[in-house]
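Colleague: pasting the structure only:
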């Protein structure tokens, strides 16, 4: 069973903690055992105080100097000993946001003994120093990358330890029973039973239930993290581009009366109810001799394959009972070809219809959504329909939601081992056989929080972080 062998580097690292480029303020982070010793001689306090003599979690105004040359007036924040994000002495220098000033200060720190930090190295040190577990560390990257209310909420919940606490509780209970079963093996000749099989079965059933709930939550979590791609399809000139522009509230796609204007896909994202949706305006589907338009139509079907929701748009103003009957056949074809994808049939341009025509459409095509992309009629109801495909109840209830594919994979493997344990209990197998499966389940649960990991895994995770975090 591999354990952490990743050595904590003792050198002192430096990096820009704010985004690169000019701004009002930039923050340069220095972390390591020599952080105070390196920064103190470079800082002249306005009050004349010595930096290394000041208390932790204090801020000081002064100047960064390179011998007698003043580089900038700065604020320096001190985090002494282990009282920092990384769990080691840390100094944060808030300077003016000139790229020249930033580089001058960083180069000075490098000359005085710092090393340029690798991507994610500050958070890696926080993990290795026990400030965060691995799932919390990964949530830091998710929080930085969050671009919607829902993804932010999930990342915050995970960073606060909601997910890891749930996994740790399961693992501790399972570990307790595992130790009792291992103890039974030591006294095999006396034929004694330390682990109550009834309690053990109840525990295994509870773990199974929790693991299945977490695994099922990944479908929602993946959507929250990555957004929902929605393909808008239909014949030419039915208002697909107009609908896209209305949803995005900007003139994103070219709109004209000429059929076939959209020859390539147009994509953009908006947030609805805190969840990101990526809308894809596609070329109109029809038979055509135009080579370029044909390529666009081919791309349309590719985008349908990639989408999670399909909006099938029709022009209600040109429909008759005969064309509606044909439309129902086309809808069934799409449903049969993409059975896993929710299909919303939308009748556009209903502002041109009288009540009788509307009644015919709703009778002929059940569950059709009426819309006017021109006036905005029915758009809010359509947006609510999109949200129905996302189970946001878990967010409101503050339940744990899995968004990380690595966690999802580990949960699946843990569940597989727990089900083997269940089978062993049903078949009344000996403790030594069940102990193997229990150890494997503990291993996979430990992979999530980082209690069990490898250098390669840590390298892959933290390589995806931004530098400075």
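Modeller: Structure received. Quick caveat: nothing in here was measured; it's all calculated off a predicted structure.
Colleague: For the rest of this, base every contact and every neighbour count on C-alpha atoms.
Modeller: Will do.
Colleague: Tell me, how many residues neighbour the closest residue in space to residue 30 that isn't next to it in sequence?
Modeller: Using Cα to Cα, 6 or more residues apart in numbering and skipping residues adjacent in sequence, the residue nearest residue 30 is residue 14, 4.5 Å away. With neighbours defined by other Cα atoms under 10 Å, the count for residue 14 comes to 28.
Colleague: ok, second structure coming up, stack it against the first:
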């Protein structure tokens, strides 16, 4: 990876969240002059004579004026986050103090850091690969246990380690293929074709699993969208209120009460679910309600999970089957929810259940959960069904990707490897095989950054980071 993009400037920024109510703020500097610049305004020990990974108490001064009492942490490259000399100043979390300190440090020779520039330097200086750097942003944005675990795994090289290993093997085989070209007249083979085919198959399998994991990873990262659908008075709003344990949606016996969508999120065992209560599905002459019905169907198209509520009194098996088939699209998880079992004295399987199961299982749904939407204990079984379905999307011991850029690169790499396989089948010459292998390598390497990555791509990736990271 070329490091030509690394700036020689010393950069400075607030590393903690601006506007936070905490007592302490941290200002970070990175670059060859980080220690020298800080030393010019720090009254205490001579920072240039201190060991790495030490903390020192003193004051920051502008001339004779004391701006604040601080703790200064010293990290000497390459044993730092950016692989450069890094200073972190822990100061009191006053907007005035922070602005004075940063302005003073810039006056002494530092430059205000751009969004993500500290992590960009860590990547360009070899501290992490590109997929690990992108995981830093995911870690900062993680809002639940599951997304945190995925981001931490990616930061530790969970995705890139296996790709790096296979990439090295592909490079070795490509070199042997190209070496054969130098001995073309002698008709020799340096690359073991059987071993090469096995490697391509293994890499295809691994990439295919990574691509499949995106559906799970993206849902975890952004929260799983769950559309609550059914006829008017099926109990959708009651269910939402029970899930949230608060009166969020208006509940009424009057059909058509919910005319717009209501969205709320809850965390269930480390996974965030975004529940969407929608207008009841029915033909209506009411213009406003009809708009609500249309929006309800649109929300289903945006959802990962569909909770379809019905009850024995107001629905028939044919109605449920017809609406599920109308709403279904490949990849949608459909959970059939038979509501109001409390009115029957509990759940008893009946002919309606049998008809629905026979018509919809397993092509459209694999779950039918009986509940009373008013009973929180009853709804616990529904929560567990949701968890089971989402967790089933993840393959055991499989790495999870959450980045759409990675998916696109992996799909292109997979297409190139399929061309390599086709080349084996028709005994394609080594130079043409090498062409397809190089294409696969290029796409794999764009994930980890093991090629010169376009400046605009890096700008897009790191521009999404917060200032100071």
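Modeller: Alright, I've got the coordinates. Just so you know, these numbers come straight off a predicted model, no measurement behind them.
Colleague: a strand runs through the residue nearest to residue 30 of structure 1, doesn't it?
Modeller: Yes. Under DSSP: H, G, I helix; E, B strand; the rest coil, residue 14 of structure 1 sits within a strand.
Colleague: How many neighbouring residues does residue 42 of structure 2 have?
Modeller: Residue 42 of structure 2: 23 neighbours (other Cα under 10 Å).
Colleague: Which residue comes closest to it once chain neighbours are left out?
Modeller: residue 60 (4.7 Å).
Colleague: Test my guess that the one you found contacts residue 43.
Modeller: Yes. Between residue 60 of structure 2 and residue 43 there is a contact under Cα atoms under 8 Å: 6.2 Å.
Colleague: more crowded one of these two?
Modeller: For residue 60 of structure 2 versus residue 43, the count of surrounding residues by other Cα under 10 Å is larger for residue 60: 26 against 17.
Colleague: What is the equivalent residue in structure 1 for the more buried one?
Modeller: Residue 60 of structure 2 maps onto residue 64 of structure 1 when the alignment is built from TM-score structural alignment.
Colleague: Residue 187 of structure 1 maps to what in structure 2?
Modeller: Aligned counterpart of residue 187 of structure 1 in structure 2: residue 183 (TM-score structural alignment).
Colleague: can you check residue 171 of structure 1 too?
Modeller: Match for residue 171 of structure 1 (TM-score structural alignment): residue 167.
Colleague: show me what contacts the spatially closest residue to that match that is not a sequence neighbour?
Modeller: Using Cα to Cα, 6+ apart and skipping the chain neighbours, the partner closest in space to residue 167 of structure 2 is residue 441 (6.6 Å). Residues counted as contacts of residue 441 of structure 2 (Cα atoms under 8 Å, 6 or more residues apart in numbering) are 167, 170-171, 413.
Colleague: Can you point out the buried residues in the lengthiest helix in structure 1?
Modeller: Ranked by residue count, the top helix of structure 1 under DSSP state H comes out as helix 197-226. Buried residues in helix 197-226 of structure 1, counting neighbours by 16 or more other Cα atoms under 10 Å, are found at 200, 203-204, 207-208, 210-211, 214-215, 217-226.
Colleague: Same question for stretch 415-425 of structure 2.
Modeller: Residues of stretch 415-425 of structure 2 classed as buried by neighbour count (16+ other Cα under 10 Å): 415-421, 423-424.
Colleague: Redo those residues as a markdown table? Include distance to residue 357 of structure 2.
Modeller: What follows is the buried residues of stretch 415-425 of structure 2, written out as a markdown table (distance: Cα to Cα, whole Å):
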| residue | distance to residue 357 of structure 2 |
| --- | --- |
| 415 | 39 |
| 416 | 42 |
| 417 | 41 |
| 418 | 39 |
| 419 | 42 |
| 420 | 44 |
| 421 | 42 |
| 423 | 46 |
| 424 | 46 |
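Colleague: Just the ones in helices from those residues, please.
Modeller: Those of those lying in helices (DSSP H): 415-421, 423-424.
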